[in-house]
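In: Whatever this is, show me its structure:
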Amino acid sequence: MKKMRLIVLLFTMLLLALASLPAKAQKVVLTGGHNVIPVMYESKAGPTGFAIEIARTAMERAGLEVEVKLYPWARAVAIAKHGDAFITGFSYTETRAHDFAYSDLLVNENMILVTRNGHEIPFDRAEDLTGRQIGYLNGSTFGPEFENLKRYFNPDPDTQTSRRIQKLMMGRLDGAIFAQSMIAYFPELFNTNIEDLTVLPRKVGESAMYLATAQNTAHATLMTRINSAINEMHADGTVAALYARKYAYP
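Out: From the prediction side, this is the model:
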């Protein structure tokens, strides 16, 4: 009888010990584009960029163990759509919403209008851009403000940022639209001196970025926890700090 009590006692103690151990964090994969500087890219120290760091921090605060794997953008989207990963820096469309579960807003990227230094154009109201030749990434939309501006300027869409800068510096564009965060990297990326450019003070729109994963998957059920962490990070200034950081050039 005593032996049986001892066995029960030892078994109970073992259960209590196991229950007191910290829960092992769930492992998840975070993906995105491999060469979108400074949003998400491979550096010598590993994957980084503000969309990576904001997403990774939120997921870790939500109690997840995060492995970052970056790919060409189309492949990253396909992996996330299959339910094998979360994808960061993801824009919202109604078409995508059929397949993807979205987080709350990660970060808004300001889109700005840039001219050659000494060739500035007035931009106090939309009508100031009437007849101006403005370059931007083909297929882009940056919200209602941008769509309204397109009614006035002459659109000159392209598929390469380097080509847009070249046309701007050659005087073939009156202005060009870029993500605000990219300007600081122009010398390294495009051999362009920032002093040769003028950033006009009024933004032309915003690029809203989210975290997303496939609908109706185990990953999608984690979004509530992740959203709580994202909102906490907006409130305590972490998102703003990670967005403003100067990231290492590869």
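
In: Could you use CA atoms for every contact and neighbour count after this?
Out: Will do.

In: outside of stretch 213-222, which residues touch it?
Out: A80, K81, H82, G83, A85, F86, I87, H98, D99, F100, A101, Y102 (C-alpha atoms under 8 Å, 6 or more residues apart in numbering).

In: Next, the second sequence, to be compared with the first:
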Amino acid sequence: MPTPNTNTLTVLMAEQRGDRDQVLPLTKNVIQLFNYLEDTTKLKIEVRRYPWRRVLHNAENGEGFIFGIYKTIERQQIYSFSEPVYSDKIWLMTRCEDHLNYNGLPDLKGKTIGIVQGSSAGDEFDSQVNVLFKPEYNTSSLAGRFSKLYQKRMDAFLLYDPRTNLKEMQKEFNQIYATDIDEYRKKKNDIFCILPKPINVIDAHFAMSIRGDKALLEKLDRALQQARKSGELDRIFSK
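Out: Have a look, this model is predicted:
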């Protein structure tokens, strides 16, 4: 296992790819969080972005800390987790024309749901993959997921986003990913709809290999505790 640089915090994150297969930039709230942590811990944060399965593998082998990972029973055998950083919401992105309703997992019976390989939506949801519903496994390309959805290769896909303003989120995603669809260009009616009830609301953490040195994790936890007490975490992730 690599020996960590005690002055650097290597952070491993899932890459998200746009409509031209470009890696999308970090969001403003993530940048603000990392700036805060650098100021508070006096560590230099080095971000490395990979497909999600590689993020999990590399962290297990000691390359660095995963950012934005959820606790599951299985993962707690592999990783040590930080204090919660924010609460992520897991939405269902659908085709508006289908008028799908979601009030609970039974509503997904027989559906095909897009899931990024290696990701989790909580133990209850994960346990129903290939039981209640069929998975359509996807890559880190968000554009690819929207394309599959439009082509009816799946009924919905999981969208991880801490925001709660669904109207603005839906408008944003349609402006980006429906722009080449004739119906959207002519009528400006949304092609893609976010269902109003999330699959889950789940805490996101930093995590490192359970076999690694916990000194950096303890320093990170102290900074996160301070940020929560001061209201800084709420300020960063309320946007």
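
In: TM between them?
Out: The TM-score (TM-score structural alignment, normalised by the length of structure 2) is 0.66; 213 aligned residues with a C-alpha RMSD of 3.8 Å.

In: rewinding a little: of the contacts of stretch 213-222 of structure 1 - the most surrounded one?
Out: Neighbour counts for the contacts of stretch 213-222 of structure 1 peak at I87, which has 31 neighbours (criterion: other C-alpha atoms under 10 Å).

In: Can you tell me the SS state at that one?
Out: At I87 of structure 1 the chain is in strand, as set by DSSP: H, G, I helix; E, B strand; the rest coil.

In: Pick out the most distant pair among the contacts of stretch 213-222 of structure 1.
Out: Farthest-apart pair in the contacts of stretch 213-222 of structure 1 is A85 and H98; separation 16.9 Å (C-alpha to C-alpha).

In: Select from the contacts of stretch 213-222 of structure 1 every entry located in strands.
Out: F86, I87, F100, A101, Y102 (DSSP state E).

In: list the contacts for the first one?
Out: By C-alpha under 8 Å, 6+ apart, the residues touching F86 of structure 1 are V28, V29, L30, T31, A80, L211, A212, T213, A214, H219.

In: Out of those, list just those in helices.
Out: Using DSSP state H, the members of the contacts of F86 of structure 1 that fall in helices are A80.

In: what about the strands in structure 2?
Out: Using DSSP E, strands in structure 2 cover 8-14, 44-50, 65-69, 79-81, 86-95, 112-116, 134-138, 156-160, 192-194, 200-209.

In: With respect to burial, which of these scores highest?
Out: When these are scored by mean count of other C-alpha atoms under 10 Å, the highest mean neighbour count falls to strand 65-69 (a mean of 24).

In: average offset between it and structure 1?
Out: In the superposition against structure 1, strand 65-69 of structure 2 averages 3.0 Å from its aligned positions (mean C-alpha distance after the TM-score superposition for structure 1).

In: Please report how far the residue lying closest to D174 of structure 1 once chain neighbours are set aside lies from A19 of structure 1.
Out: The shortest distance from D174 of structure 1 to any non-neighbouring residue, by C-alpha to C-alpha, 6 or more residues apart in numbering, is to Q133 (5.2 Å). Q133 of structure 1 sits 66 Å away from A19 of structure 1, going by C-alpha to C-alpha, to the nearest Å.
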